[in-house]
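1. Predicted model follows, preceded by the sequence.
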Amino acid sequence: MNNLEKRIRVVVADDHPVMRDGLRAAIESAGDMDVVGEAGDGAEALARFRELDPDVTLLDLQMPNVDGLDAIAAICGENASARIVVLTTYPGDARAKRALALGATAYLLKSATREEILDAIRRAAAGRRAMTAEVASDVALHACSEMLTPRELAVLRLVATGHSNKEIAEQLNVSDDTIKARLQNAMGKLGASDRTHAVTLAVRRGFLDAP
């Protein structure tokens, strides 16, 4: 196999052109990989994947139109052997677990060093998983934590947008007591002292997007 065949072909998906430029420069300076395509949102990432069949897709989570998690699900739904490295600003064990469950190979924060990013791309191309120390520590810390249910998440999303328990009960067509019970359950799972604290912890861990 010659050197050209050994090079890792990468698609970079991020909605910030400056970030894409920086990643392209870092990747192409590595000597063993090339950026073969770019995307500004999840829909474009899926299109570039179909078009270019890269060895690795380097993907942000927070993108317009189709976000990163939906893009991971779509790409891996079409090709279970796809290698996806998530590079995001947002930590959180729940978000990382969801990305990995959907098929991502690696999960890194944008605070990662150039070498950490390049190493994750190489590991992903070889079929090995990677995670930054901060994310790995967060996942380990909450490994035994109960996940929030869809109903508990629905309540917290409405709390996050400023709705009272009564308003939430009306929107979800359930009783006030049901909302109180779901909120108490969510607070218990998160270790929260009150409803505002519960939203803060849910956002931090990646259960909810920041309101």
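-> That came through fine. Residues are numbered from 1 along each chain as shown.
2. make it CA atoms for all contacts and neighbour counts henceforth
-> OK.
3. my guess is V86 is in a strand, correct?
-> Yes - under DSSP: H, G, I helix; E, B strand; the rest coil, V86 sits within a strand.
4. Below is structure B, check it against A:
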Amino acid sequence: MAQSRDTQTIKVLIVDDHPLMRVGVAAIVDGRPDMTTVAQASSGEEAIEQYERHLPDITLMDLRLPQMSGVEAIRSIRRLHPQARFVVLTTYEGDEDIHQALEAGAQGYIIKGMPYDSLLQAIARVYSGGRFLPVPVKLALASRPPHSELSHREQQVLDLLATGNSNKRIGELLGITEATVKCHVSTILMRLNAVDRTQAVISALQRGLVHF
């Protein structure tokens, strides 16, 4: 006879590109009698493969991964498995990082460096069907300015802006006119409440709109 969900061991997949981080998190998880690490992955692509192979109850997902990001991996898995449950475990604290992760389908969000009890609480809470957002995460999310969404093209312009490209060069790279780039930059400044390009990039970095 199958065990009920309440008495079942929670199967956890750990996704992080740092081996020591994975080992440390696995030790915390496996130290609990009601939890077990079923697999580890070092990339978004590998996370998808391991999810399909093990069908974990909870996936602990870092956001900063090589090539495919953690957010992209969450979206990819949830397209095939809408019931999949995720707790983000990351260093990213920006309101946009949090917003994107939750929009993708994460139900918990933990900042690396928080007490490990928070991680165990998050796993248990999300497993039981709830959400887990610690106070610092809630405050960051609450600080997200209204109407600050960027379009795909605006995000492309911002990414190139952040790496020091001129309007002319951005236009060449994106195949649009310099005048169009200027329009996008003006919109970006308005949405980020910035007075110039430098302030816009600083704000974007703080909020998690761009990463270096």
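-> Nice, thanks for sending it over. Here the structure is a predicted model, which means the values were calculated and not measured.
5. Where in the first structure does stretch 40-47 of the second structure align, residue-wise?
-> The alignment of stretch 40-47 of the second structure onto the first structure (TM-score structural alignment) spans residues 38-45.
6. can you give me the helices for the second structure?
-> 19-30, 44-54, 70-80, 95-104, 116-127, 135-142, 152-162, 167-174, 178-191, 197-207 (DSSP state H).
7. Would you mind finding the match for D55 of the first structure in the second structure?
-> Per TM-score structural alignment, D55 of the first structure is aligned with D57.
8. Mind telling me what G206 of the first structure corresponds to in the second structure?
-> In the second structure, the residue paired with G206 of the first structure is G208, using TM-score structural alignment.
9. how far away is M68 of the second structure from T90 of the second structure?
-> Counting by CA to CA, to the nearest Å, the gap from M68 of the second structure to T90 of the second structure is 15 Å.
10. what do you get for Q199 of the second structure?
-> 25 Å.
11. same deal with V25 of the second structure?
-> 12 Å.
12. try R169 of the second structure
-> Taking CA to CA, one finds R169 of the second structure at 33 Å from T90 of the second structure.
13. For T57 of the first structure, see how far away the closest residue in space to D55 of the first structure that isn't next to it in sequence is.
-> Among residues not flanking D55 of the first structure along the chain, R9 sits closest, at 5.1 Å (CA to CA, 6 or more residues apart in numbering). Distance of R9 of the first structure to T57 of the first structure, given as CA to CA: 9 Å.
14. neighbour count winner among these two?
-> When neighbours are counted by other CA atoms under 10 Å, T57 comes out ahead of the other of R9 of the first structure and T57, with 31 against 21.
15. What separation is there between the more buried one and T113 of the first structure?
-> On the measure of CA to CA, T57 of the first structure and T113 of the first structure end up 18 Å apart.
16. go on, N65 of the first structure?
-> From N65 of the first structure to T113 of the first structure the distance is 28 Å (CA to CA).
17. what do you get for D32 of the first structure?
-> For D32 of the first structure, the distance to T113 of the first structure - CA to CA - is 18 Å.
18. Neighbour count for those two, which is higher?
-> Between D32 of the first structure and T113, D32 has the larger neighbour count (other CA under 10 Å), namely 16 against 12.
19. burial measure for the residue nearest to the more buried one when sequence neighbours are not counted, as a count.
-> Spatial nearest neighbour of D32 of the first structure, excluding adjacent residues (CA to CA, 6+ apart): R7 at 4.8 Å. Neighbourhood size, R7 of the first structure [other CA under 10 Å]: 14.
20. Tell me the residue in the second structure aligned with R7 of the first structure.
-> The alignment partner of R7 of the first structure in the second structure, by TM-score structural alignment, is T9.
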